[in-house]
Every structure is written in structure tokens, then in C-alpha cells.
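Q: Next come a sequence and a model predicted from it.
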Amino acid sequence: MKKPLYVYDDSLLKYRFNSTHPFNQMRLKMTTDLLQDAGFLKDDDIIKPRGATDDELLLVHKKDFLDAVKAAGEGTLPEDKMESYGLNTEDTPSFTGMHEKSRMLVGATLTAVDAVMEGRTDKAVSLAGGLHHGFSGRASGFCVYNDSAVAIEYMRKKYSKRVMYVDTDAHHGDGVQWIFYDSNEVMTYSIHETGRYLFPGTGSLTERGTAEGFGFAVNLPVDAFTEDESFISIFKESLEAAIIKFKPDIIISQNGVDAHYRDPMTHLSLTSRSFEEIPRFVCEMSDKYTDGKWIAVGGGGYNIWQVVPRMWAQIWLAMSDIDAPRGRLPEPYLDKYQMDSPVDFPQDWEDDTHDYQEIPRRAEITEKNESSLNRAMLHLES
């Protein structure tokens, strides 16, 4: 078995809106440090990213949008043009060098793609990516360019692959879905908190694609406060059915960890158990159905001290066929970060769930989720 590869460089930390914005790429460095300090990630596992070219970005993005991003990052885009491109909003403020820093995240994902497609590895992770809300002509929801969509189209055009996109972020993967909504060569799968309560408000069961793409968009909206058992059972049954129906050549998975119960921006109630199981199941599916071909990217996750590094580390551990660790985190990692943490810093790999709130509507939530699963399965079997 070829060893997996990990795409990382400090240049990826420069994608930063402002000092108070919840999207903080320090979580990427913390994850990398955790894996290295624990001895799970070696220097020769890491490959450096390249920047995406304009031609690569234009695989899914419109030229006038690229021009607007470049101008906004140089401070030359007129204020009255900003809004139409989703720039300088509360969610997606403009920042200096925005095009250059955004294209690095896309290039990091393409670096993972090329490593797999060229046969250097079967599995690669680029945690800097996962910006699934970006549209072809508009920034949205903390996302400027949509690295996953560019990577999917790149695999379609350059390598003639059928691509399965799997999104387990708490937020619906709307940008990727809409870009491929009329295509039968890409299947988009998203399990997420229902849009009744959460941005972007889309991702209902009835969003199934259009024209040739009808049936190739799969959505599993789950109720607020969904817990591990309900989420994992629905995820496993529906994802395998979707893969069997579509018969992909490769899986690209978006691994937002904002469905964790400690995330400040969502209303789901998952613990570390789910984030250990999710990548292990995707890994199993890739081994079973796509000859081991799997690319993983990051995504949401806004509790960078208590949640993201430990949960994202599980993706690399799953790829590397290393059992989920138990017990105390490595001392060098604790020494590096816990003094700066504004909240209680986790000491162990698994969650200490002393602050977990029991869910009073568990049976009702589980029943509603089962109903969603049953409807989705009917679609997949039709």
C-alpha cells in the first residue's frame, strides 16, 4: 500500500479575513503540530502546495469574478461593485492580497489531486481546502474560491474521472452542488444540519439536480441537536447507497468539523466519536469502490482550541490506518498551546463530555432523521 500524503506549508495560513473573524487558519497549523508532536506525521509525509493558475480557477469561476477578487485585494474595486461579487461582506470581508492567498488554498487541493492522479499515492489530505460555499461568480460564507469544485472539474477535464463529492460539514455544501447541479458526471452528497436553522438555508431532500444531473445531487438534512448514533447510521447507509448508484472513480470528501457539540456556530451535537468514524468509513468506501482513491479537504470548524485539531487529526490517522489514539495528548503540543487558550484546553484525544447537554427530544429527532433517510433512499433506488 502506498503511504498517504499530507499537503502543508505555512503559506496556507495567510488566508485570513481579519483578527476577529471566526475563520482562523491557525487551526491548520495546530492540527499539523498535533500530528507531528504525536509522531503520526513525518517530514517525508508532507508535500508543499503550489498556487492554482488563473486557467485552473476558470474551470469553474467566471473571469469577471477573478478580476474583481484581484482588484478587491489591491484595494481598487469600487465599493458599489463589492456586493454583487459577495466581497467585503460581514461573512467574507476583503483583505490584502486576497487573490494570491485564495489561489494557494485551491492549489493545495490540486496538489493533492495530482499526487493521487499521477500515482504517487492513493490518498492525500489538504486540510487548507474545503471552501464549499464559493460560487462560480460570487464569494460566500467565508469562501472566496471553491477549491473542491475546481478540483472536481480538474479531475473531470484533465483525467476523465467520475468524481463523488462527500460533504459532512454542518453547513450544506451549496457552492459545489450548484456548480454541478446539471451534471451526471459528478455526484454531490451532503449531510448537514437542516437549512431551517442554519446558513445557507439550502440542502433539502428535494434538491436532486436538474436536466442530465437529476438524481446526482443527494442531500441528507438532519435535525438540530442530532447526536452521534443517529448521524453515523444515516451517513453510512445513505453514502454507500449513493456510491453504489454512481460508481465513481474517486472520492473527494469535505471534512468540516463544525457539527461538534462545542462548535459556536451550529446546533448539532456530535462528539469525537463521530469524527473518528466519518473518515474511517470514507476510507473503507474508497478501498471498496474506488480502488483506494480518496482526497480529503478541510472545511468548517470554529472552535479552534478545543475541537478542530483533534477532529481533523483523525482524517490523517484514518488514511494512515492508525487506530484512533486514547489518553493524553502529546506534552510538546500541550506546552505549545494550552497557555494561550482562552478556554479550557483539552488534555486527551477523545472528548471529555462533562459539558455535554443531554438532548430532551432525542427520540423525536432520531425519528425525523430516519424519515429523511428513508426518503433519500427511495430517491437513490429509483
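A: Sure thing, it's come through.
Q: make it CA atoms for all contacts and neighbour counts henceforth
A: Will do.
Q: Show me where the stretch 51-200 of the chain has its strands.
A: Along the stretch 51-200 of the chain, counting by DSSP state E, counting those that start in this stretch, strands occupy 123-126, 163-167, 186-193.
Q: alright, now check it against this:
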Amino acid sequence: MSPATDGGRPVLVYSEALTGYDFGKDHAMSPGRVRDAVTLARSLGVLEHLEVVAPPPADDTLLETVHTPGYIEAVRRGEPDESHGLGTSDNPVFPGMHEVSSQVVTASVEAARQVWEGHALRASNIAGGLHHAMPDRTSGFCVYNDVAVAIRWLLDHGVERVAYVDVDVHHGDGVQTVFYDDPRVMTVSLHETPACLFPGTGFPTETGGPGALGTAVNVALPPGTGDSGWLRAFDAIVPQVLAAHRPQVLVTQHGCDSHAHDPLADLDLSVDGQRASYLALAALADELCEGRWVSTGGGGYAVLHIVPRAWTHLLAIVGGEPLDPETPTPQAFRDLVGEYAPLTMGDGVEVSFRHFDDGFSPDSRLDQAIMATRRAVFPELGLDPGF
């Protein structure tokens, strides 16, 4: 059964409790980046266009739709456990880990519920996007896979086809793993090549299980790819595969660690280019899903001068009132960032790209990457890879 599609005011699912997802002051996954993004969005009037909804209480029955009971119990104990990936330098245990991680999950499920039940066409949980978590272990700073649980909730409540698009610089391996054999879910990930970057998966040849070939789409980009190349790859693949899948709901993950200044990876995007990707995904939700769009945050480790601006742009687009990149940053934000604080909400970059169908360059590593993905999945979807 499909809900009404005349949803109300767009929703941000958020409470201060979500910032308790905290691996410690020396860890890259700073909880302050979520709080700072919300503060910046509020100061620029972005939240005036969103209904802010608190996440529901933690719910183990939701976790169990994706995660094993043994793993959930290990997280609840809050002790190092090598068999479940707990207690490593990447994934140290912290007080209240189970409780706050569970609430990140309920926040993403609430965003999905708001959209599918017709209360809103667009809903976001920027504290979510923990896409590396596996059914039985912690991975890559991710305890519970809120995105996978939200998608599972949608499937369990009548959605026949979901598309998931992940623009984090790292491969969305956990979500892909959960739905690799499920033809109802298409997972699309654009990331730096796994030959160079954690988690070492996400090659174009990973295309889905035997009953779901073509529903895992991986675009493995060469290091140094900037705005024009990234958007060229997106445009060459994502609209076509999503249209072939015909999703009823679009779920997206917006890790902003693809930025040139992010310390953990080697793509070269600007905030302006990231903003362009958010606008493109919003348009695809409108075109293919009658506007139904659930978005989350994700990675991003330039925590002061990049992440808050990127996610403020995301929330502005979710709210239907995109911010001009030339909008001045508030003085309070500049004071927080310090001497090198950005003066505007963009990086002063003019974003453009050349469409792939206008010509394939066989010597270009970017175009080779695009063609590797198109050749791997387009025929499975009845599409012509071209060239």
C-alpha cells in the first residue's frame, strides 16, 4: 500500500541525545560536527523550514531486523570484544554505546516513517549514515547500521522497491552486504577506489547476488577526482540505474569526507560540488519517487570548517530553500572555527561538468572507472553501456 504523497513540512529528526555518539576527544568521529551543523543551520534560518522531531526511544526489536542478537548483547555489555570488532582503535567502546547507537537507528527509522506514512515528503537524520556496520560487528566508526534498519523498516511496511545512494568517500559496504541478495533494494555507492581506501570493497564487479544482479552499483573513483569529474560520473550512471529500478523511496547517505580538505581520504570535491550532488539527488527523488526522500549524514572529518557547512546545505535543500553558496557565514561560526574560518557557505568554486555521453576519453582514469561500472551493471538492467 502506498501512502498519500502530499506530505507536510519537511522533517529533521534530531535531539541533543544523538550527539552522545562519542568515541572520545581524540577520535576522528567528533560528535560536535552534528551539533555544529544544526547550530549553523539554525543561525541561517534553515530550521525555520523544517519540523524538528525528536527520535523515539531505543528499540531492540528494530535492531534485530538487521543485527544478530549476539552482537547486540556484546554492544550492550560495552566491553572490548574482538569477535565483534569492539574495542579497537577505530571502534573503541564508550559509556552508553548501545543506548545512543540505538537511538541513532530510531532517528533514521523515524525519518523513513515520516516519509512513507505521508507526514512529510522529505526527512533527514544527519546523525545517521553509519553505513559500515555489519550484522554481527562494528566497523569503520559504525556501531549499528541505521540506514539498513531504516530500509528494512520500509520493506516491512509495504515499500516494494528502495534505492539507496551513498556519496561518502568510503564504500557503503554494510548496506550493500545486508541487501546484496535482495532485488527490492538497489545500493549505489560513489567512492574513492577500494584499491586505495578502507574498507577495500566496492569494485564495479560487485553487482548483486544471483537473484539481484545489477542492484549493487559501485563507482570506484580515482584519487584526486574533483567536482567536475565526480559529477560527470554521477550523471553518467546514477539517473539511469535509478530509473531502471523504479524506486518508491530514495534513501541517501551524505558523508562529506569527499572534500579536498578531509584528512582521511583523497578526493578533491568542494562544498559547492557536494551541494550540487544534494540538489541532483533531491531532483531524482522528485522525478522518480514522487518526492519521497530520506537522507542521512555519514563520514566527514574536517569537522569545523567543512562538515557544518555541507550538512547545512543538505538541510536547506531538504527544507526546500537551498542556500546560495555565497551566503556569508555567521560571526559565531567564524569565531568557532578560528583564524581560517570560511567567510561564505561555499568554497568560491564554479561547479560544472562535461556530460559523459558527449564523448568518452579512453586515456582518462575517470572515464575508465565510469565505463567499468556501466559495463558491469547496465546490461543487467537492460541499459546500453555505450562506447
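A: Thanks, I have the structure now. It should be emphasised that the depicted structure is a prediction, and the values quoted were computed from it without experimental measurement.
Q: As TSV, the strands of the stretch 51-200 of the first structure with distance to L317 of the first structure would be great.
A: Listed next are the strands of the stretch 51-200 of the first structure as TSV, based on distance: least, Cα to Cα, whole Å:
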stretch	distance to L317 of the first structure
strand 123-126	11
strand 163-167	19
strand 186-193	22
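Q: Buried deepest among the ones you listed, which one?
A: strand 123-126 (a mean of 29; mean count of other Cα atoms under 10 Å).
Q: Where does that strand end up in the second structure?
A: Following TM-score structural alignment, the aligned partner range for strand 123-126 of the first structure in the second structure is 122-125.
Q: what comes into contact with that stretch?
A: 10-14, 107-108, 111-112, 114-115, 291-297, 315, 318-319 (Cα atoms under 8 Å, 6 or more residues apart in numbering).
Q: so of the residues you listed, which ones are in strands?
A: Using DSSP state E, the members of these that fall in strands are 11-13, 293-296.
Q: nearest to L154 of the second structure, of the residues you listed?
A: V294 (10.8 Å; Cα to Cα).
Q: Could you double-check that that closest one sits in contact with A112?
A: Yes - using Cα atoms under 8 Å, V294 of the second structure makes contact with A112 at a distance of 6.0 Å.
Q: hang on, the earlier thing: could you single out the nearest of the ones in strands among the contacts of stretch 122-125 of the second structure to H131 of the second structure?
A: T296 (10.1 Å).
Q: Could I get the contacting residues of the one residue sitting closest to the centre of the first structure?
A: Nearest residue to the geometric centre of the first structure (Cα atoms, centre = their mean): Q254, 2.7 Å. Contacts for Q254 of the first structure (Cα under 8 Å, 6+ apart) come out as 130, 148, 165-169, 296-299.
Q: try it again with 10 Å
A: By Cα atoms under 10 Å, 6 or more residues apart in numbering, the residues touching Q254 of the first structure are 126-127, 129-132, 148, 165-169, 173, 190, 279, 295-300.
Q: Out of these, which end up buried?
A: Among those, those classed as buried by 16 or more other Cα atoms under 10 Å are 126-127, 129-132, 148, 165-169, 173, 190, 279, 295-300.
Q: which of the ones in strands among the contacts of stretch 122-125 of the second structure sit farthest apart?
A: V13 and W293 (13.5 Å).
Q: what residues are shared contacts of these two?
A: By Cα under 10 Å, 6+ apart, V13 of the second structure and W293 have these common neighbours: 111, 123-124.
Q: got JSON lines for those residues, with distance to L242 of the second structure too?
A: Formatted as JSON lines, these follow (distance: Cα to Cα, whole Å):
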{"residue": "A111", "distance to L242 of the second structure": "21"}
{"residue": "A123", "distance to L242 of the second structure": "20"}
{"residue": "S124", "distance to L242 of the second structure": "20"}
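Q: Can you tell me which of those residues is nearest L231 of the second structure?
A: S124 (22.6 Å).
Q: how much space is there between the closest one and A54 of the second structure?
A: 12 Å (Cα to Cα, to the nearest Å).
Q: intersection of neighbour lists for these two?
A: Joint contacts of S124 of the second structure and A54 (Cα under 10 Å, 6+ apart) are 12-14, 107, 110.
Q: Let me know the closest of the residues you listed to V143 of the second structure.
A: Nearest member of the shared contacts of S124 and A54 of the second structure to V143 of the second structure, counting by Cα to Cα, is A107, at 14.5 Å.
Q: neighbours of that closest one, just the number please.
A: Look at A107 of the second structure: counted by other Cα atoms under 10 Å, it has 31 neighbours.
Q: do K288 of the first structure as well
A: Neighbours of K288 of the first structure under the rule other Cα under 10 Å: 11.
Q: Show me what it aligns to in the second structure.
A: Aligning on TM-score structural alignment places K288 of the first structure opposite E287 in the second structure.
Q: what sits against its match?
A: 239, 243, 281.
Q: Where do the helices of the stretch 201-350 of the second structure begin and end?
A: Assigned by DSSP state H, counting those that start in this stretch, the stretch 201-350 of the second structure shows helices spanning 227-245, 271-288, 307-318, 331-337.
Q: Mind checking these for the one nearest to R76 of the second structure?
A: Nearest to R76 of the second structure among these is helix 307-318; the distance by Cα to Cα comes to 29.6 Å.
Q: Mind reading off the mean deviation between that closest one and the first structure?
A: Superposing on the first structure places helix 307-318 of the second structure at an average distance of 1.3 Å from its equivalents, by mean Cα distance after the TM-score superposition for the first structure.
Q: Just list what that helix packs against, helices and strands only.
A: Contact here means 3 or more Cα pairs under 10 Å, 6 or more residues apart in numbering; DSSP states H and E; on that basis helix 307-318 of the second structure packs against strand 11-13, helix 32-43, strand 122-125, helix 271-288, strand 293-296.
Q: Dump those to TSV, plus distance to F141 of the second structure.
A: Shown next, in TSV, are those (distance: least, Cα to Cα, whole Å):
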stretch	distance to F141 of the second structure
strand 11-13	21
helix 32-43	14
strand 122-125	17
helix 271-288	22
strand 293-296	15
